[in-house]
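Asks: Need a 3D model of the following:
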Amino acid sequence: MIQKFPLGNILFLDIETVPIHENFNELDLDYQELWAQKTAYQRKDEFTPEEFYDRAGIWAEFGKIVCISVGYFVLKSDIRNFRVTSFFGEEDKILRDFSNLLENHFSGPQYMLCGHNAKEFDIPYIARRMIIHGISLPEKLNLFGKKPWEVPHLDTLELWKFGDYKHFTSLKLLTKILGIPSPKGDIDGSQVGHVFHVEKDIDRIVTYCEKDVIATAQVFLRMRREDLLVDEEILHV
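Replies: Alright, predicted model coming up:
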């Protein structure tokens, strides 16, 4: 089944998100109360809303996107390249540039989007932030009225689940068990907010995000029983 999708028709993606503000007290009082209500179940009695705020990047209502990385295969005769590029800077520009990419280069019905846990996190997050910014949803993100089999999205986590809805496997674990070089570098997802707000090192975040895109493509290749990418095949553009 997975072999039916031509590699050249798949756009692999990953996003990195952070809390909108560095500190909880930068939120106005309404947002502070709404944050407390939104996270009551997750926090229980273990954390105050302020103590829990470092996780705000997980929710599109309280976080923002600081990087979207994408990768796609270019296949010419016996030559295979995987081109990786990233959008970063102001969130409005990130979203508009990504939308333009989808509309101008990946809009046809033959194209699919693919990420790890992208159906549950990356793609809904992008769509919600676009609506917040007043950006028209590109066709690939506009799911209103579509039947499940009409949604042009693939998800390596979903593929790995094989119908087991209780199962969650991180990208790091999946690469380990499939014998793929780990995508993780010197930071993990829980540190992205600190790197962005305090260290102000966006390049480090972009590198981290691009590694996840490459790892997702590698997992997809493994599931198709195809050769993994080697460094010479990966181009950063």
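
Asks: drop to CA atoms for contacts and neighbour counts, all remaining ones
Replies: OK.

Asks: got the buried residues for the helix ranked longest in the chain?
Replies: Longest among the helix segments of the chain by residue count, using DSSP state H, is helix 202-223. By neighbour count on 16 or more other CA atoms under 10 Å, the buried set for helix 202-223 is 202, 204-222.

Asks: just stretch 87-105 next, same as before
Replies: Result for stretch 87-105 [16+ other CA under 10 Å]: buried residues 87-88, 91-92, 94-99, 102.

Asks: can you check stretch 72-81 too?
Replies: Applying 16+ other CA under 10 Å to stretch 72-81 flags 72-73, 81 as buried.

Asks: same check, this time on stretch 160-177
Replies: Result for stretch 160-177 [16+ other CA under 10 Å]: buried residues 160, 171-172, 174-175.

Asks: Turn these into a markdown table, including distance to Tyr53 and secondary structure.
Replies: Shown next, in a markdown table, are the buried residues of stretch 160-177 (distance: CA to CA, whole Å; DSSP: H, G, I helix; E, B strand; the rest coil):
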| residue | distance to Tyr53 | secondary structure |
| --- | --- | --- |
| Trp160 | 31 | helix |
| Leu171 | 24 | helix |
| Lys172 | 25 | helix |
| Leu174 | 29 | helix |
| Thr175 | 30 | helix |
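
Asks: returning to what we had before: sort out for me which of the buried residues of stretch 87-105 are in strands.
Replies: Within the buried residues of stretch 87-105, residues falling in strands by DSSP state E are 87-88.

Asks: please give me the structure for this one as well, since I'd like to look at both together:
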Amino acid sequence: MIKRINLEHILFLDIETVPQHENFEELDDTSKMLWELKSQYQRKEEISAEEFYERAGIWAEFGKIVCISVGYFVLKGDVRNFRVTSFHGDEVKILKEFKTLLETHFNKTHHVLCAHNGKEFDFPYIARRMIINSISLPFKLDLFGKKPWEVPHLDTLELWKFGDYKTFTSLKLMAHILGIPSPKDDIDGSQVRNVFYNEGDIDRIIIYCEKDTVTVAQILLRLRNEPILTEDEILSV
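Replies: The predicted structure is shown next:
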């Protein structure tokens, strides 16, 4: 079934997120209290809400998006290219530019979005941050009233589960077992906050995000039993 989808109809993506503020002390009193309640079941008893705040980026209510990288296939005869680009800067700017892309180039019924663990993280995170920032949802992220088979989302993690709901397989592990060059050769998700706030190196985050986007595409190719992309087929635009 997955081989029936035209590769040119898929927009691959990955997002990078950080806490809304650099430090816990920057939160107002109500937000501090709500963060403590939100995180109480995730953190160990000996870890305070303040110490745990460095992980706030994984929740849309307490985090923000600093980069969205997207990739798409361009097929011309026997020539196959995969083009990657990124949106970064102010979060509202990122979200609006991403929305414009969806509404101008990936707005047809047959177009789908694809990410690793996208249904649990990337897609709802983007939608929630749009609502928080008073940006109306594009059709591809507005799931209200849609039947399961009408949701235009592909998730490489879900595809790999084959109906098994007990397991989580990271992008890095899937890349390794499928013989795909690892995207994690510089930083990992736990370091994005430090790179963003302490080093101010958004270019490093963009490179990391784009590599993950390419890897999602590579995994889908392997799931379709097709050759993975070579370096000269990947273009940054």
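
Asks: Any idea what the TM-score is?
Replies: The TM-score (TM-score structural alignment, normalised by the length of the first structure) is 0.99; 237 aligned residues with a CA RMSD of 0.6 Å.

Asks: thinking again about what came up before, the longest helix of the first structure vs the second structure, average offset?
Replies: Here the mean offset of helix 202-223 of the first structure against the second structure after fitting is 0.3 Å, by mean CA distance after the TM-score superposition for the first structure.

Asks: Specify which member of the buried residues of stretch 87-105 of the first structure is nearest to Gln32 of the first structure.
Replies: Closest approach between the buried residues of stretch 87-105 of the first structure and Gln32 of the first structure, by CA to CA: Glu91, at 22.0 Å.

Asks: Provide the secondary structure category for Phe50 of the second structure.
Replies: Careful, residue 50 of the second structure is Glu; it's not Phe. At Glu50 of the second structure the chain is in helix, as set by DSSP: H, G, I helix; E, B strand; the rest coil.

Asks: Run a quick neighbour tally on the aligned residue in the second structure for Arg225 of the first structure.
Replies: Per TM-score structural alignment, the equivalent position to Arg225 of the first structure in the second structure is Asn225. Residues near Asn225 of the second structure, counting by other CA atoms under 10 Å, number 10.

Asks: likewise Lys146 of the second structure?
Replies: Neighbours around Lys146 of the second structure, by other CA under 10 Å: 10.

Asks: helix or strand for it, which one?
Replies: Here Lys146 of the second structure is covered by no helix or strand, with elements defined by DSSP states H and E.

Asks: now it: how far from Val18 of the second structure?
Replies: As defined by CA to CA, to the nearest Å, Lys146 of the second structure lies at a distance of 30 Å from Val18 of the second structure.

Asks: quick one: contacts for His21 of the first structure?
Replies: Contact analysis of His21 of the first structure by CA atoms under 8 Å, 6 or more residues apart in numbering lists Leu27.

Asks: Which helix or which strand is home to it?
Replies: With DSSP H and E as the test, His21 of the first structure turns up in no helix or strand.

Asks: Then Glu46 of the second structure?
Replies: Glu46 of the second structure belongs to no helix or strand, assigned by DSSP H and E.

Asks: Identify, from the buried residues of stretch 87-105 of the first structure, the entry nearest to Asn25 of the first structure.
Replies: Glu91 (21.7 Å).

Asks: Can you tell me what the closest one aligns to in the second structure?
Replies: By TM-score structural alignment, Glu91 of the first structure lines up with Glu91.

Asks: where's its match relative to Gln20 of the second structure, distance?
Replies: 10 Å.

Asks: what residues does the longest helix of the first structure touch?
Replies: Helix 202-223 of the first structure is contacted from outside by 2, 12-16, 67-71, 84-86, 88, 115-116, 156, 171, 174-175, 178, 180-185, 187, 192, 195-196, 227-229, using CA under 8 Å, 6+ apart.

Asks: how far is it from where the chain is centred?
Replies: Computed by CA atoms, centre = their mean, to the nearest Å, the chain-centroid distance of helix 202-223 of the first structure equals 10 Å.

Asks: Then Glu158 of the second structure would be within a helix, right?
Replies: Yes: assessed with three-state DSSP, Glu158 of the second structure lies in a helix.

Asks: can you tell me which residues contact it?
Replies: If you count contacts by CA under 8 Å, 6+ apart, then Glu158 of the second structure has Asn117 around it.

Asks: residue boundaries of the strands in the second structure?
Replies: Going by DSSP E, the second structure shows strands at 10-19, 63-76, 79-88, 112-115, 153-155, 234-236.

Asks: start and end residues in the first structure for the first one, please.
Replies: Put plainly, it is strand 10-19 of the second structure. The aligned range for strand 10-19 of the second structure is 10-19, by TM-score structural alignment.

Asks: Residues in contact with that stretch: which ones?
Replies: 53-58, 62-73, 106, 111-116, 118, 122, 189, 192-193, 196, 205, 209-210, 212-213, 216-217.

Asks: Drop anything exposed from those residues.
Replies: Taking 16+ other CA under 10 Å as the criterion, what is buried in those is 53-58, 62-73, 106, 111-116, 118, 122, 192-193, 196, 205, 209-210, 212-213, 216-217.

Asks: which residue of the second structure sits farthest from its center?
Replies: What lies farthest from the middle of the second structure is Glu46; by CA atoms, centre = their mean that is 31.0 Å.

Asks: gap between that residue and Gln40 of the second structure?
Replies: From Glu46 of the second structure across to Gln40 of the second structure, the span is 11 Å (CA to CA).

Asks: With Glu210 of the second structure instead?
Replies: As judged by CA to CA, Glu210 of the second structure and Gln40 of the second structure stand 33 Å apart.

Asks: ok so, going back, quick one: closest of the strands of the second structure to Arg129 of the second structure.
Replies: strand 63-76 (7.1 Å).

Asks: Which neighbours do Glu91 and Gln20 of the second structure have in common?
Replies: Between them, Glu91 of the second structure and Gln20 share the contacting residues Lys64, judged by CA under 8 Å, 6+ apart.
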